[in-house]
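Novice: Structural data only, the sequence is not supplied:
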């Protein structure tokens, strides 16, 4: 196994794919090889019918400190065409993705978490976009996504001051879905992922897509655009199977079709 592969470890827990950033000596900062490995893992999640949900986390009690600044000074940008920073912020997977955050999720690390659908966090976790302190801009999605996830005035304060947001406050604001004791964020993420994975895969993906895309739809087109996504689900094998399983009081056998 190469060093680049060791820097991102990918494993499975049943139908759940777990992506672990594994550069603890650099607080799991993102390099170009790491971005490429994350992109490959996301492709595996979406392309493998046996996988239902993904989790991204960091090794040794730290989520991610963002871009590797040593690499940046040397001219390396850890972003991919069409995918953006870390190979994910511009192109999250179609399937659900949960961020399990311990320690720091800063700058691009926070933006990776914001590219996920759900976030679990240990109580000691801290979030922040301190780019302005370094003469940079949080261009990996935080300025776009954060005002949609927490009150815009709070997002503005974080962006302009570079201050940190602790996990309990992030949970109060609705950014963090599950606040747990330190060291338990991955367990909480696995629980969330398992609760998602038992549901119909077509329905889950359609629901995620609508939630993600609907804010940009013209108001007069919202119902039409939603129907374009939901109509195929209602006539799918899985829809019939879900109704039949409920009536027959048995677990459904999803086929994703």
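Specialist: It's in. Note that the structure is predicted; figures quoted are calculated from it, not measured.
Novice: Please make it C-alpha for all contacts and neighbour counts, starting now.
Specialist: Fine.
Novice: Point me to the helix or strand that includes residue 70.
Specialist: Element membership for residue 70, per DSSP states H and E: helix 69-73.
Novice: next one: residue 228
Specialist: Here residue 228 is assigned to helix 222-234, by DSSP H and E.
Novice: Who are the packing partners of the following helix or strand past that helix?
Specialist: Toward the C-terminus, helix 222-234 is succeeded by helix 237-248 as the next helix or strand (DSSP H and E). Contact here means 3 or more Cα pairs under 8 Å, 6 or more residues apart in numbering; DSSP states H and E; on that basis helix 237-248 packs against no helix or strand.
Novice: The strand or helix carrying residue 204 vs helix 222-234, what angle?
Specialist: Assigned by DSSP H and E, residue 204 belongs to helix 201-213. Here the directions of helix 201-213 and helix 222-234 differ by 160 degrees (axes from the mean of the first three to the mean of the last three Cα atoms, to 10 degrees).
Novice: How about the contacts made by the residue positioned nearest the centre of the chain?
Specialist: Centroid check for the chain by Cα atoms, centre = their mean gives residue 116 as the closest residue, at 1.8 Å. If you count contacts by Cα atoms under 8 Å, 6 or more residues apart in numbering, residue 116 has them with 92, 96-99.
Novice: try this one next to it:
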């Protein structure tokens, strides 16, 4: 194993034919800022262009949190979260960044908000026993605008998805496995190794066959999932309208100030 890239936002390592991307902000529970988006998105470009890379694993530093979602403190300061010049990659440089190489989320703890959206964007998910998944954006005056609102109902039963979206309450790894949101649950501390082993099972197969199969499975044309185009457009419209509201400003501010938000529905 050799380390190829170190960035303030993410660490990138090669393990044979597998590229492991680790969001590297453990002090902020791996919350996403622009540095994370730049590093992760760049690593995906590296993976897509390198014929020796057959699969990608994405995880979070430490053993507590896979990703706590957007850095709300950065939002409250008016900072952007996307990779400058590559905003089309989406949240964390990953949420709307299609690559032909299979991607596996190794969820090593809490995956909340954008953390769950990153997992939903991966092709496969391996989770630790202590992992949890949730979209708490409604608790902060926001929406799961990185694909969560339309991808979650597509990947689990609609009633459970709507419960999670409306309440913002998380589910355990065990329940996520029960309803098919994830592929497997492994003991804490072993999730990255398990995900790499999963990736190695894929890597022994003909790479061009795997990549063509992935594009067909998702209906990809010109590097874009055509079935999601209108959903992304609608999501962007709703997000832009919501961000003009007082509540959308109150939610992140209340979080930063460690107090309960006061909603005004305007």
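Specialist: Yep, that arrived. Note that this is a predicted model, so its numbers are computed, not measured.
Novice: follow-up on the earlier one: can you check which part of structure 2 the helix holding residue 228 of structure 1 sits on?
Specialist: Helix 222-234 of structure 1 falls opposite no residue of structure 2 when the two are matched by TM-score structural alignment.
Novice: try stretch 35-44 of structure 1
Specialist: The alignment of stretch 35-44 of structure 1 onto structure 2 (TM-score structural alignment) covers residues 37-46.
Novice: Same question for stretch 84-91 of structure 1.
Specialist: Using TM-score structural alignment, stretch 84-91 of structure 1 pairs with 90-97 in structure 2.
Novice: Then stretch 150-159 of structure 1?
Specialist: The aligned range for stretch 150-159 of structure 1 is 156-165, by TM-score structural alignment.
Novice: elements contacting the helix ranked longest in structure 1?
Specialist: Looking across structure 1 with DSSP state H, the single longest helix is helix 32-47. Applying 3+ Cα pairs under 8 Å, 6+ apart, one finds that helix 32-47 of structure 1 makes contact with helix 3-7, strand 8-13, strand 16-21, strand 79-80.
Novice: swap the cut-off to 10 Å and go again
Specialist: Helix 32-47 of structure 1 is packed against helix 3-7, strand 8-13, strand 16-21, strand 53-58, strand 79-80, strand 84-85, with contacts defined by 3 or more Cα pairs under 10 Å, 6 or more residues apart in numbering; DSSP states H and E.
Novice: Packed most tightly, which of those would that be?
Specialist: Among the helices and strands packed on helix 32-47 of structure 1, ranked by average contacts under mean count of other Cα atoms under 10 Å, first place goes to strand 53-58 (a mean of 27).
Novice: quick one, it and helix 32-47 angle?
Specialist: 160 degrees.
Novice: To which residue of structure 1 is residue 192 of structure 2 aligned?
Specialist: Under the alignment (TM-score structural alignment), residue 192 of structure 2 pairs with residue 186 of structure 1.
Novice: in which helix or strand would I find its match?
Specialist: Per DSSP H and E: residue 186 of structure 1 is located in helix 185-197.
Novice: how close does that helix sit to structure 2?
Specialist: Compared with structure 2 after fitting, helix 185-197 of structure 1 has a mean deviation of 0.7 Å; criterion: mean Cα distance after the TM-score superposition for structure 1.
Novice: about what we covered before: which residues in structure 2 does the helix holding residue 204 of structure 1 align to?
Specialist: Using TM-score structural alignment, helix 201-213 of structure 1 corresponds to residues 207-219 of structure 2.
Novice: how about the helices of the stretch 51-200 of structure 2, start to end?
Specialist: Secondary structure of the stretch 51-200 of structure 2 (DSSP state H, counting those that start in this stretch): helices at 72-76, 114-121, 148-155, 158-167, 173-178, 191-203.
Novice: Determine the set of other helices and strands touching the fourth one.
Specialist: Using 3+ Cα pairs under 10 Å, 6+ apart, the elements in contact with helix 158-167 of structure 2 are strand 132-134, helix 148-155.
Novice: One more: the last one?
Specialist: Judged by 3+ Cα pairs under 10 Å, 6+ apart, the packing partners of helix 191-203 of structure 2 are strand 18-23, strand 55-60, strand 103-107, strand 124-128, strand 184-186.
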